[in-house]
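This is the structure alone, sequence omitted:
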């Protein structure tokens, strides 16, 4: 049997849930307003990023890229994260679907050659805490995503800006992918203009204004040594 990465999450009641990730999916162009998505695709095209054949998009990536780490090694200076939420399926019932914070660390130099390639060139970093989706689904749109590149806020928005977890769960069911060990990363919200995304650290926060509860993750970006040859 293959060995898959094991993720562990602490729930609000203090219990821990573990899952071995065999399928990792990255949503893209996943804004709830597809008019805004179309405008974003046009902006990216001006930067040389190829347009997707359809939106929203869904990119399968290598499952070993699912990680809970404090450090991300990179090969060059043009990589950066993205504030996202993640669905983690740990069992067959609705109570087994977890919601957590995630950061999709992407190779921006490779992105101009293919978004799917760039997604496979860096890890999806997940938080170590999670909520059961059923416990927050009545107020999902009010949950807040924030990200900091270094010490500067680079993203701030509500989950209402993105396609819902229910939308993506329906996609998983339609594809036969709804099963334990599947992780889906949501796609991201817009970045603030003028903020340098190529920094030495990233931090993402998912917060619930109704309760004050917060899930967060953070990691350092470590440049690898120069190659020989």
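Looks like it came in fine. This structure is a prediction, so every number in the text was calculated from the model and none was measured.

From here on, just use CA atoms for contacts and neighbour counts.
Fine.

Count the neighbours of the closest residue to residue 100 other than its chain neighbours for me.
In space, and not counting its chain neighbours, residue 100 is closest to residue 130: 4.6 Å by CA to CA, 6 or more residues apart in numbering. By other CA atoms under 10 Å, 26 other residues sit near residue 130.

and the comparison structure, right after this:
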């Protein structure tokens, strides 16, 4: 995979791909919310935050991914990459099969590619104002762009906090790519469109990282 950092090109392939879920900064409030969901029959995750280990070859920076049936969707996430001992920040999408998600969350993530931006920032360049970074995403439906997610990184655990949790559970972070959690969606339900777009914006430097990819729907062999 090819990445760009301050005009420099980096060629790198991850050895591990980890997807973090339930990464809200206020973990106590999150646990209270999970308990409320349990009361109405929604199963609680076995651990908070959740860490899903996926095949590293799912990470890609292509402009198109494929899916069977139009029932998978993306979600904007910060991705941190440990490249030769140095941490970098990019923008990724945890594209997920929403039908399979009802059966197994990990399997629903494993069957979809995980697009990531080619542009990266050194993590150290934003650590002191992590909370201020803005993140947004959009879906393109029938040619119309719809705002899908919007918020700031203040809502999430910091990379340092998340990495400590991941290491504490025995996962390797050497040459790893880690997706760090997503914002709530603004619509009442998941959207399934032909294109997914996202960006992070640093107001202090007026810099942004953008991500966009098309979703190509494969012919479904089970539909005659």
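Everything's here; your move. All values derive from a computational prediction rather than experimental measurement.

Got a TM-score for the two of them?
Between these two chains, after superposing, the TM-score reads 0.89 (TM-score structural alignment, normalised by the length of structure 2); 217 aligned residues with a CA RMSD of 2.2 Å.

ok so, going back, need the counterpart of the residue nearest to residue 100 of structure 1 in structure 2.
In structure 2, the residue matched to residue 130 of structure 1 (TM-score structural alignment) is residue 120.

how much space between its match and residue 57 of structure 2?
Distance of residue 120 of structure 2 to residue 57 of structure 2, given as CA to CA, to the nearest Å: 19 Å.

And for residue 170 of structure 2?
Taken as CA to CA, the span from residue 170 of structure 2 to residue 57 of structure 2 is 21 Å.

what about the two, which has more around it?
Applying other CA under 10 Å to residue 170 of structure 2 and residue 57 shows that residue 57 carries more neighbours, namely 13 against 8.

Surely the more buried one is within a helix?
Yes. Assessed by DSSP: H, G, I helix; E, B strand; the rest coil, residue 57 of structure 2 belongs to a helix.

Report all helices and strands that the helix or strand harbouring residue 90 of structure 2 contacts.
Assessed by DSSP states H and E, residue 90 of structure 2 sits inside strand 86-93. In terms of contacts (3 or more CA pairs under 8 Å, 6 or more residues apart in numbering; DSSP states H and E), strand 86-93 of structure 2 is packed against strand 76-83, strand 114-115, strand 119-122, strand 195-202, strand 207-218.

got a list of contacts for the helix or strand following it?
Under the assignment DSSP H and E, the closest C-terminal helix or strand after strand 86-93 of structure 2 is strand 96-97. By CA atoms under 8 Å, 6 or more residues apart in numbering, the residues outside strand 96-97 of structure 2 that reach it are 71-74, 108-109, 111-112.

Include distance to residue 153 of structure 2 when you put the helices and strands packed on strand 86-93 of structure 2 into CSV, please.
Converted to CSV, these look like this (distance: least, CA to CA, whole Å):
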stretch, distance to residue 153 of structure 2
strand 76-83, 9
strand 114-115, 20
strand 119-122, 15
strand 195-202, 9
strand 207-218, 14
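
So for residue 139 of structure 2, which of the ones you listed sits nearest?
Checking those against residue 139 of structure 2 by CA to CA gives strand 195-202 as the closest, at 4.8 Å.

For the closest one, grab the matching residue range in structure 1.
Counting by TM-score structural alignment, strand 195-202 of structure 2 corresponds to residues 201-208.

do stretch 52-66 of structure 2 as well
Going by TM-score structural alignment: stretch 52-66 of structure 2 matches residues 59-73.

how about stretch 179-192 of structure 2: buried residues?
179-183, 185, 191-192 (16 or more other CA atoms under 10 Å).

now, which of the residues you listed lie within strands?
Counting by DSSP state E, those place 179-182 in strands.

So which of those residues is the closest to residue 148 of structure 2?
residue 182 (11.5 Å).

Return the residue of structure 1 aligned against that closest one.
Counting by TM-score structural alignment, the partner of residue 182 of structure 2 is residue 188.

Also residue 218 of structure 2?
Matched to structure 1 by TM-score structural alignment, residue 218 of structure 2 sits across from residue 224.

Settle this for me: that match is touching residue 71, isn't it.
No. Residue 224 of structure 1 is beyond contact range of residue 71, at 11.6 Å (criterion: CA atoms under 8 Å).

In structure 2, spot the helix with the most residues.
helix 27-39 (DSSP state H).

Identify the residues contacting the residue of structure 1 positioned farthest from its centre.
Taking CA atoms, centre = their mean, the residue of structure 1 most remote from its mean C-alpha position is residue 229, at 34.1 Å. Listed by CA under 8 Å, 6+ apart, the contact set of residue 229 of structure 1 is empty.

Next one: it from residue 203 of structure 1, what distance?
Relative to residue 203 of structure 1, and taking CA to CA, residue 229 of structure 1 is found at 34 Å.
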